[in-house]
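1. structure, please.
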Amino acid sequence: MNKKKQLLETPLVSVIVPIYNVEEYLSKCLDSLIQQIYKNIEIVLVDDGSQDDSISICKQYAARDLRIQLITQENAGVTSARMNGFLHAHGDWIMFVDADDYVSTHIINLMVQAQQTYQVDMVSCQYYDVIDGQEVPSLIRPNPGYYNQEKIRELLASNFLYDKHTEWAGVTGYLWTRLFKRCFVQAALEAGKGLVHSEDQIGMFKVLYSINSMYVMQAPLYYYVVRQGQATRSYNAVYWKNFELFFKRLQEIDQKGYLKKQIPNRAMMILKSLIKMEFTNDKLSVFQRYRSVKKNFSNDLCLLGKDADISAMGRKTRLQYYLVMHRAFFVYGAFIYLNRLLKQLVK
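-> The predicted model follows:
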């Protein structure tokens, strides 16, 4: 590996920003981009049918900085907006930044430097969770360093989707915090089409399945803003079908079977989360929640989860697994209710 200490080239980097109703956060995001130390960038803003003042803010910035191009579309979701931006981008290297987040002014310069040093297809950095203005370093996943194709395959097979000791995925499943070689981006975005949740994780799996090398940086350079109400996702019945499609796509991509041992545990974790969402949906009565679980419960996800490895699970998690597999929804709902009650009493 030929390591270079200086930037020998300054390739064009396209930064794609999907935008939807983020007027409160947008200026900070755009300021962090136009102030980049690395200057050879284009900033592709894609307004996804915003109904607030976001598009006016975009126009103001586009008038001030010729590196900004603004694209508008009817509301079609983040994957569509990213694809639209990608098709209008000219750079050989692609980054995605969410419009309610912001980045270090050094992020592109340091990522390009890492790419040129290690000659890789993708560079990743770490990030901060920004919670009520406080910047909290995220859990580093995977370990920083250089990964050739063999090490990437080992990573996929070990815990890309699920780590039985932590229940975390071994790789952060986000398209932001990455610098991608252009040729890998379109397939990643297409893999996420039709999904309303976890589309980034599908995209990342497609990328890691395809690239020859990557470099993971130690430095946190991206700031993920946790908006009020964002940490607790509200229930949506669409999620059941979403995750059936999610696992179908994973299996279609995973022709070499890297995820075969991880999918059952991940499916069980998703099932538990969906049932919990149903039983904590305060818009419904307790009986309506029970009926909703029975109606929406996915037999496909249950079949995927039946081979979950429960050896490293605690007693509480093993009990949940048993209740889900035996469709003991009423008991599971009571279990969730008692947990909520205990947490409220502790407060």
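2. alpha carbons only for contacts and neighbour counts from here, please
-> Will do.
3. which parts of stretch 207-214 are buried?
-> 207, 208, 209, 211, 212, 213, 214 (16 or more other C-alpha atoms under 10 Å).
4. from residue 232, how far off is the third one?
-> With the distance defined as C-alpha to C-alpha, to the nearest Å, residue 209 ends up 31 Å from residue 232.
5. compare with the first, here's sequence two:
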Amino acid sequence: MDSTKLVSIIVPVYNAENYLHKSIDSLLNQTYPAIELILVNDGSIDSSGEICESYAKKDIRVKVIHQPNTGPSAARNRGMKEAGGEFLQFTDSDDFIDHRMTERLVQAIASESQLALCGYQKILTRGNRIIKSEVFRMPRNGTFSNEQFLKNFGELYQHYYIHFIWNKLYDAHLINESGLVFDTEVSWGEDLLFNLRYIEKCQNISLIPDALYYYIDSNASSITSQFRPNLYDNMQLMQGAVREFLQRNHAYTGKNKVLFENFYTSRVLTCFWNLFHPNSTLTPELTKQHIGEIIRNEWLHERACYFQAGNLEKKLIGSMIKRQSAGWLYRYYSLKSYVKKKSRPKEKKWV
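-> Take a look at the predicted model:
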């Protein structure tokens, strides 16, 4: 491994004062020596900007950029413009990483690869308490051709190894040569779209099983933590892009197809549940209207068989979709929402 090749680690920072010290310390304490840390303060209104500057004064590897709040995609794009490294690594400002993560990724990508991925650990927190910790180890190990990688796409996709950018190391030259940037018009799933475009440019991809990234889920930004009026449309956009990607690369077959469509139909259930979020602004009439629009979707009916491969609830929802039973779907989720509300302690938030 050539330890002189510079890795640019890009971190969008927005109101992360409670997590920022731990996050930055984990990045600066890497065993891989040749790093530059680019902190893009995206219009924070807490002390995040001052914290970033304090690190820049102590460590010449740290570069701080301040800009008005324009979102994580714009912040990452700005960081990429300023990056001088041969490799790019992205992290979120409320997470932290294993002290050998960068070294391990560089070792992996050095074997004629253009992309390296590792496993991750998801830590669910409430305040200062850890509620649950779950380790996601990559199911495969080694370097694979693009064709070999795509044969196992569904296996990786179902556990979100593909979706995120923070468990990966990228070739900066390939990104620049291809003109790849994050889509600032997409508010959710922009990482996935970026990764799909990048993967198509790769000849070889390396996988590391070990969970080297620590993803802190406070539930504040998770799919079920807030009402998203356009969640179904966004989900259709994301899953449609993945399906087209697989079809374009002759990988929408066999196990890949089954695993992907099972994932897609499970996301449909999440979209139904979103309509009954406590913070929903929809009237009962509009909620029923949205349900009707979803169950009339042609794509959904073409994939009705994948509901039957799920658990009892998924099979039940699938049968209601098949029968176009918008009224029964409304009653089912209304009852489920009522039961959840009654069983939830008053001081806890929606999860």
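6. ok, which pair from the buried residues of stretch 207-214 of structure 1 is furthest apart?
-> Maximum pairwise distance in the buried residues of stretch 207-214 of structure 1, criterion C-alpha to C-alpha, is 11.6 Å, between 209 and 214.
7. and stretch 40-55 of structure 2, how far from the chain's centre?
-> 24 Å (C-alpha atoms, centre = their mean, to the nearest Å).
8. now do stretch 306-317 of structure 1
-> Worked out by C-alpha atoms, centre = their mean, stretch 306-317 of structure 1 lies 25 Å from the chain centre.
9. could you tell me the end-to-end distance of it?
-> Start-to-end, stretch 306-317 of structure 1 (C-alpha to C-alpha) is 14 Å.
10. can you pull up the most central residue in structure 1?
-> residue 174 (3.2 Å; C-alpha atoms, centre = their mean).
11. can you map out the strands along structure 1?
-> Ranges of strands in structure 1, per DSSP state E, are 13-19, 41-48, 68-73, 93-96, 102-103, 122-131, 134-137, 145-148, 178-181, 213-226.
12. out of those strands, nearest to residue 238 of structure 1?
-> Taking these one by one with C-alpha to C-alpha, strand 41-48 is closest: 20.6 Å.
13. equivalent range in structure 2 for the closest one?
-> Alignment of strand 41-48 of structure 1 against structure 2: residues 35-42, by TM-score structural alignment.
14. looking at structure 2, name the residue matched to residue 107 of structure 1.
-> In structure 2, the residue matched to residue 107 of structure 1 (TM-score structural alignment) is residue 101.
15. which ones are touching its match?
-> 30, 212, 213 (C-alpha atoms under 8 Å, 6 or more residues apart in numbering).
16. any idea how far residue 108 of structure 2 is from it?
-> Distance of residue 101 of structure 2 to residue 108 of structure 2, computed by C-alpha to C-alpha: 11 Å.
17. what of residue 337 of structure 2?
-> 46 Å.
18. ok, residue 256 of structure 2 next?
-> Residue 256 of structure 2 is 25 Å from residue 108 of structure 2, by C-alpha to C-alpha.
19. those two: which has the busier surroundings?
-> Neighbour totals were compared for residue 256 of structure 2 and residue 108, and residue 108 leads with 24 against 21 (other C-alpha atoms under 10 Å).
20. in this structure that one contacts residue 207, no?
-> Yes - using C-alpha atoms under 8 Å, residue 108 of structure 2 makes contact with residue 207 at a distance of 7.5 Å.
21. mind listing the shared neighbours of these two?
-> 116, 142, 143.
22. identify the residue spatially nearest to the last one, adjacent ones excluded.
-> The shortest distance from residue 143 of structure 2 to any residue that is not its chain neighbour, by C-alpha to C-alpha, 6 or more residues apart in numbering, is 4.1 Å, and that residue is residue 206.
23. that neighbour contacts residue 138, correct?
-> No - applying C-alpha under 8 Å, one finds residue 206 of structure 2 not in contact with residue 138, separated by 10.9 Å.
24. circling back: pick the one among the shared contacts of residue 108 and residue 207 of structure 2 closest to residue 20 of structure 2.
-> Closest to residue 20 of structure 2, out of all of these and judged by C-alpha to C-alpha, is residue 116, at 25.2 Å.
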